[in-house]
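Colleague: Structure for the following, please:
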Amino acid sequence: MTTNSRTASRTPAPSARRGARLPPGHRTPPAALAMLAALCALLLALTACGSSDDDATTNAAAGGDSSPLKVGVLVVAQSSLLDDTVAAYRASLVKAVAPRKVEFDVQNAQGQETLIQNLARTFARSDDDQFAVIGTPAVIAMAKLEKRRPVIAIAMGDPVGAKLAASLDAPGGNVTGSIDFVDPAKLLDAIAKTSPAPKRIGTIDDPSNQNSKIWVAALKHAAGAHGMSVVEATVASSKDVNSAARSLVGRTDALLMGPDAVIYSSLPAVASVARGNRLPLYLVAGDATASGVLASLGPDYPTIGTRTGEVAAKVAAGADPGTVPFARPTALAPEVNAATAKALGVTLPAEITGASR
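Modeller: Next up, the predicted model:
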């Protein structure tokens, strides 16, 4: 509220004008003193009101809230891939909202379902402004508990299939962010051109992960179109990954790991089994330079993290998350482990080697 100064000011009474003198012994009546005090209080209140509105206008013009942006970050499991993606997201958000400060509270669930639920509840009770979550089970847990504040999903596979968004372009709720879904048909198009070409593809997944279920179903469908079959081994936690990988030996010609954070948290175990049994190991995401890995065929995850930070910045600036589209991978970024390819005697097609770094 802005006060008109002419309305707020008063012309002084004749006896109070400069130069006027009061007669000796004159005393101002108590009623007049009370009225004067009331007028002073009113003027102070009006002045404060005007200043508050002016300050609010100034703050809005300068970019809004100057208080730190508090962000709770929930990471589903320990993995260098996830760590790199989250680091890129954080750097991108800090840059996008500068000079506003950002305070991150990063918690890792270590791939444990109980810990995922506990951390989600802790975050829901916090005073954070928004939440960033990587790993579909963790995103779902957070979204079930928090319906008001924004939940930014980092590299989620299928938020629509998980019923967290109406569509990728118009999510409609409080969940937005980025996706990492790569159609398995594109991957098998390239793998089918390797020499020797595999006929039996082994994969490991956690069936409690909605994204993994969707991806494996798509993989099986695509494999049929390529004259291949899929041998699936399931796990309940990262502790089961090693035995699941060993169970695929002798039943598969190659391994293809989909976008499952629990699997990637135990990737060294899978790579060790692949190396020891001369099985080509392909990843949708991860470090292709790791011993035992043949190639990583998916998108560049730090780039996905960077784009997620940009989405989060839009929401922090006041955009309704329900209207902010999910960021998508723009291209695949295949990477080949030349040492593994040589050891296995595998010849890879140009679709894979042509874009390797």
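Colleague: CA atoms for contacts and neighbours, from now on please.
Modeller: Noted.
Colleague: Quick one: end-to-end length of stretch 219-239, please.
Modeller: Stretch 219-239 has an end-to-end distance of 24 Å (criterion: CA to CA, to the nearest Å).
Colleague: Actually, stretch 104-112.
Modeller: 22 Å.
Colleague: need the contact list for the spatially most central residue of the chain.
Modeller: In the chain, the C-alpha nearest the mean C-alpha coordinate belongs to residue 154, at 3.0 Å (CA atoms, centre = their mean). For residue 154, the contacting residues are 86, 132-135, 177-179, 304-305, 308, by CA atoms under 8 Å, 6 or more residues apart in numbering.
Colleague: cool, residue 286 as well?
Modeller: Applying CA under 8 Å, 6+ apart to residue 286 gives the contacts 81, 264, 296.
Colleague: and for comparison, fold this next one:
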Amino acid sequence: MKKWLLIILIMMSALVLAACGTAENDSDSSNGSGDATQEDQSSEETPSEDSGDTEDSKVYKIGASQIVEHPSLDQAYEGFKQAIADAGLEAEYDFQSAQNDQNNASTIANNFVADDVDLIFANSTASALSSLQAVNSSGVEIPIIFASVTDATEVGLVEGMDQPGEVITGVQDLHPDAIKNTVKFIDTYFEGATVGLVYNAGEANSVTQIEAVNEAVEGTSLSTVERTVSTSAEVQQATNTLVGEADVIYVITDNTVVSALETVVQIANEQDVPLIVGEPDSVKKGGFATFGVDYFTIGYRAGEMAVEVLTGEKTTADIPVEYPPNMQLFINKGAAEEQGVEWNEDWDEDAQLLETEKE
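Modeller: As a prediction, the model looks like this:
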């Protein structure tokens, strides 16, 4: 009897051990399946490389620097923004005017670099020089597109028209024939005149133009007399000293003088002195005539360059510096009457006639 009880106990123990082994195997199998499922889910939740902004949705940060606010530079800025918009790009602009102060221009440029903007639009020679210095000093390659620069090579922005910089290129505002044609116009219709020049000797672009005027005058019946200023507040007095000495006043695209052009126009009108200017917007403000260019067009072309750079299609080093696309004679007939100019019928066909804009 005892023998049978022992056999039964051994058999029951074996059954219990077998059951436990089966349960442990089932548990191990379940845990393995669960781990595999978690790995699949983790793989599916990995962010896609395309989850960031696409080119179409990107909003570009553009710093826009301008040495001073006056109609020509303002038109170039408007043209620049229009080209960006026409290309379908979205942009946020940080527009800063240096109020005709070179120190302010430098501060603005350094702030743009610190803000890590995508591109700088430098609208004037002073703004372009400050921007290039700030970018070069920082070691950060922020592209610069300039406009309204008289001679980019002369002031050292680039090595040549077909040699743009690693971070800079743009559109000049002085057509190579503009000053020659203007001097020829004065020589033709005001033979033997003394031409009065008022400019800021601190503006590199102005010095370049004055040198070009004096060179163009050589061999003509004309002569020149110069007055220099350092601020717009000095323009009226400097212009007044030309009365009785100058037969014609010629205001080049000097930012300091153009920002105070109304005082020059007033003197020209009161003293019956023909006022020749450097661009069409000054004709609209009361200047008599210019061989000039449309600044909106200059800015627009600069904007097209910016689009190519922002989208990665080109770098600034791939885009040569350009001259203004068009140049023509603009005349303000009302200003001619105010300044005692005898009208020539040829001007009706040769010039685009403009009127003085009312404030």
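Colleague: ok, and the most crowded of the contacts of residue 154 of the first structure?
Modeller: Looking at the contacts of residue 154 of the first structure with neighbours defined as other CA atoms under 10 Å, the largest count falls to residue 177 at 32 neighbours.
Colleague: hey, where'd the strands end up in the first structure?
Modeller: Here the first structure has its strands, by DSSP state E, at 69-75, 102-108, 130-134, 151-156, 175-179, 200-205, 229-234, 254-257, 281-283, 295-296, 335-336.
Colleague: Kindly name the residues of the second structure that line up with the last one.
Modeller: Right, strand 335-336 of the first structure. Counting by TM-score structural alignment, strand 335-336 of the first structure pairs with residues 330-331 of the second structure.
Colleague: Show residues contacting the matching stretch.
Modeller: Residues outside stretch 330-331 of the second structure that contact it (CA under 8 Å, 6+ apart): 280, 283, 288-292, 347, 351-354.
Colleague: which among these end up buried?
Modeller: Neighbour-count burial (16 or more other CA atoms under 10 Å) is assigned, among the contacts of stretch 330-331 of the second structure, to 280, 283, 288-292, 351, 353-354.
Colleague: got TSV for those, with distance to residue 322 of the second structure too?
Modeller: Formatted as TSV, those follow (distance: CA to CA, whole Å):
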residue	distance to residue 322 of the second structure
280	20
283	24
288	28
289	25
290	21
291	18
292	16
351	24
353	27
354	27
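Colleague: quick one, helices of the stretch 201-350 of the first structure?
Modeller: Along the stretch 201-350 of the first structure, counting by DSSP state H, counting those that start in this stretch, helices occupy 210-225, 241-247, 261-265, 267-276, 301-316, 338-344, 350-353.
Colleague: scratch that, the stretch 51-200 of the first structure
Modeller: 80-97, 113-124, 136-145, 184-191.
Colleague: Would you reformat those as JSON lines and include distance to residue 321 of the first structure?
Modeller: Output for these, formatted as JSON lines (distance: least, CA to CA, whole Å):
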{"stretch": "helix 80-97", "distance to residue 321 of the first structure": "15"}
{"stretch": "helix 113-124", "distance to residue 321 of the first structure": "17"}
{"stretch": "helix 136-145", "distance to residue 321 of the first structure": "13"}
{"stretch": "helix 184-191", "distance to residue 321 of the first structure": "29"}
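Colleague: Relative to residue 332 of the first structure, which of the ones you listed is closest?
Modeller: Closest to residue 332 of the first structure of these, according to CA to CA: helix 184-191, at 9.7 Å.
Colleague: and that closest one, what does it pack onto?
Modeller: Applying 3 or more CA pairs under 8 Å, 6 or more residues apart in numbering; DSSP states H and E, one finds that helix 184-191 of the first structure contacts helix 210-225.
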